[in-house]
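Asks: Below are the sequence and a predicted model for it; my questions follow.
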Amino acid sequence: MTRVALIDDHESVRLGLEAACTRSGGMTVVFSGETVSAYLDWRAFANAAPADVVVLDLTLGDGATVTENVTRLVADGSPVIIHSVADRPGAVREALVSGAAGVVSKASRTGEVVDAIATVARGDSLDNVEWASAIDGDRDFADAQLSARERDVLRLYAAGLPLKAVADRLGIAYSTAKENITRVRVKYVGVGRSASTKIDLLRRAMEDGLVAEGGRSVR
């Protein structure tokens, strides 16, 4: 039996996938929950082995970034399938770069998701040519290669904090926060992504998974 973990903050999605996995006859859902932290806590408490495959929503309500989520799961020993809508190529790119085994659209039939789980459980690769082509051909989502500090500053600034509050929150000088935002703007412009206004920066941060839909900081 393939041991599957489902991590999605929409219960209806999890219930549908759990039913499909059960119907397949070759899978058992060992965990169904809303966050990666909850899954890892369950593993530690139950002294359970890593799931054979983790099906992970691209954006979760706890604010963790896709990079953080995928990296933690892969480091824990499970291959990860991203189960996502197809409207965030930047975040999908980030997930694949972080080590996700592939992506399955939420528009897919549950049977297709089950087939993808079986494929990854066998150690085979998913056919993500269509996703890869869409991502690589979209200049709007070119990687600006922000540093960790620049990402932290952008995350808070784009979420609505003034630069002084950003500096206080991160324990850095105001001038340092201002310099980081300037570098962020330069880097985004350098890869063809507009960043002249705070609204532009909010859009870039949302595209790159640093800020959730609606402008809420993900950390």
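Replies: Happy to help now that I have it.
Asks: can we go C-alpha only for contacts and neighbour counts from here?
Replies: Noted.
Asks: Identify the residues contacting the residue nearest the centre of the chain.
Replies: In the chain, the residue lying closest to the centroid (Cα atoms, centre = their mean) is Val66, at 2.0 Å. Listed by Cα atoms under 8 Å, 6 or more residues apart in numbering, the contact partners of Val66 are Leu58, Thr59, Ala91, Glu94, Ala95, Gly209.
Asks: mind putting those in TSV, neighbour count, distance to Glu130 and secondary structure included?
Replies: What follows is the contacts of Val66, written out as TSV (neighbours: other Cα atoms under 10 Å; distance: Cα to Cα, whole Å; DSSP: H, G, I helix; E, B strand; the rest coil):
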residue	neighbour count	distance to Glu130	secondary structure
Leu58	24	18	coil
Thr59	23	21	coil
Ala91	23	16	helix
Glu94	19	16	helix
Ala95	26	16	helix
Gly209	26	21	coil
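Asks: Max pairwise distance over the residues you listed: which two?
Replies: Farthest-apart pair in those is Thr59 and Glu94; separation 11.8 Å (Cα to Cα).
Asks: One more to weigh against that first structure:
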Amino acid sequence: MTSVRSVSVVLIDDHPVVLAGIESWYAASVDPEVRVVAKGATLAAATNGPGAEADVVILDLQLGTGVSAYAELRHLVARQRQVIVYTMQDSAQAALTCLDIGAFTYLTKAEGEEHLLQATLAAAAGVPYTPPALAGALGSDTRRERPRLAAREIEVLLEWFQSESKAMVAESLGISVRTVNTYLDRVRIKYANVGRPATTKANLVAKAVQDGLISLEEL
């Protein structure tokens, strides 16, 4: 799955027993090692101290406020964090909303240790990961044919269309080539899930023009 030797994680959940359970799962990982460097019940765990530099953020969608943590997710995505939403809420609409905002993936807590660990390693490596509940949500998505892309996904996509290489995109946007690939993979997955696969750059250009994301003059 990944060539990294160590992955750092921050946990955001308002249930201490959940935090303890997830931390024990990660503690058992060896190759690669997964380390919980910060945890807490609020966004501060991922924005202050060692959590601010963690490779992956595990975010509960309900944090005791009675309101889904979409604002917290947007805050993290805007800062280019790799966020796994890990929640009791088995809702196709919630899963699709989180993906639209820019979450790396969406897991229900019923999916347990194996999927959370694999998703964490995938997030650290920038490799897409679709657990069963999310696959079901994507399969039942009856929204309009045009996929809903997050603002950052569109930005990376358009920059790539106008650049000669992914390295140039990375330099222009101040991100890594791995992150560029992650965003482009997400875009391809979203197009595939609405029945419009785009496996090449030319395919993506054509679909972006069709969907009004870019004009021929801009190319």
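Replies: Cool, the structure landed. Computed from a prediction, not measured in an experiment: that's the story for all the values here.
Asks: Superposing both, give me the TM-score.
Replies: Aligned and superposed, the two chains score 0.55 in TM-score terms (TM-score structural alignment, normalised by the length of structure 1); 137 aligned residues with a Cα RMSD of 2.6 Å.
Asks: Counting residues, what is the longest helix that structure 2 contains?
Replies: Among the elements of type helix in structure 2, defined by DSSP state H, the one spanning the most residues is helix 177-193.
Asks: Buried residues, that helix. List them.
Replies: 178-191, 193 (16 or more other Cα atoms under 10 Å).
Asks: likewise stretch 29-40 of structure 2?
Replies: Within stretch 29-40 of structure 2, the residues scored as buried using 16+ other Cα under 10 Å are Val34, Arg35, Val36, Val37, Ala38, Lys39, Gly40.
Asks: Map the first one onto structure 1.
Replies: By that I understand Val34 of structure 2. Using TM-score structural alignment as the criterion, the counterpart of Val34 of structure 2 in structure 1 is Met27.
Asks: In contact with that match, which residues?
Replies: Contacts for Met27 of structure 1 were tallied using Cα under 8 Å, 6+ apart; they are Met1, Thr2, Arg3, Val4, Cys21.
Asks: Give me the subset of those that lies in helices.
Replies: With helices taken from DSSP H, the overlap with those comprises Cys21.
Asks: on that earlier part again, want to throw the contacts of Val66 of structure 1 into a markdown table with distance to Val104 of structure 1?
Replies: Written out in a markdown table, the entries for the contacts of Val66 of structure 1 read as follows (distance: Cα to Cα, whole Å):
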| residue | distance to Val104 of structure 1 |
| --- | --- |
| Leu58 | 11 |
| Thr59 | 14 |
| Ala91 | 14 |
| Glu94 | 15 |
| Ala95 | 12 |
| Gly209 | 18 |
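Asks: Narrow these to the ones also in contact in structure 2, please.
Replies: Retained in structure 2 (both residues aligned by TM-score structural alignment, their matches' Cα atoms under 8 Å) from the contacts of Val66 of structure 1: Leu58, Thr59.
Asks: Tell me, how many residues neighbour Asp13 of structure 2?
Replies: Using other Cα atoms under 10 Å as the criterion, Asp13 of structure 2 is surrounded by 24 other residues.
Asks: Same question for the one 10 residues further on.
Replies: Using other Cα under 10 Å, Glu23 of structure 2 is surrounded by 19 other residues.
Asks: Tell me which residue of structure 1 lines up with it.
Replies: With TM-score structural alignment as the criterion, Glu23 of structure 2 pairs with Glu18.
Asks: For that match, identify the helix or strand it belongs to.
Replies: Of the helices and strands defined by DSSP states H and E, Glu18 of structure 1 is found in helix 11-24.
Asks: what about that helix, how far off from structure 2?
Replies: Taken over the aligned residues, the distance from helix 11-24 of structure 1 to structure 2 averages 0.9 Å (mean Cα distance after the TM-score superposition for structure 1).
Asks: Just after that helix, pick out the following helix or strand.
Replies: strand 27-33.
Asks: Give me the mean deviation of that next one from structure 2.
Replies: Following the fit onto structure 2, the mean deviation recorded for strand 27-33 of structure 1 is 0.9 Å by mean Cα distance after the TM-score superposition for structure 1.
Asks: The following helix or strand past that strand to strand 27-33, inter-axis angle?
Replies: Toward the C-terminus, strand 27-33 of structure 1 is succeeded by helix 36-46 as the next helix or strand (DSSP H and E). With axes from the mean of the first three to the mean of the last three Cα atoms, to 10 degrees as the criterion, the two stretches helix 36-46 of structure 1 and strand 27-33 enclose an angle of 110 degrees.
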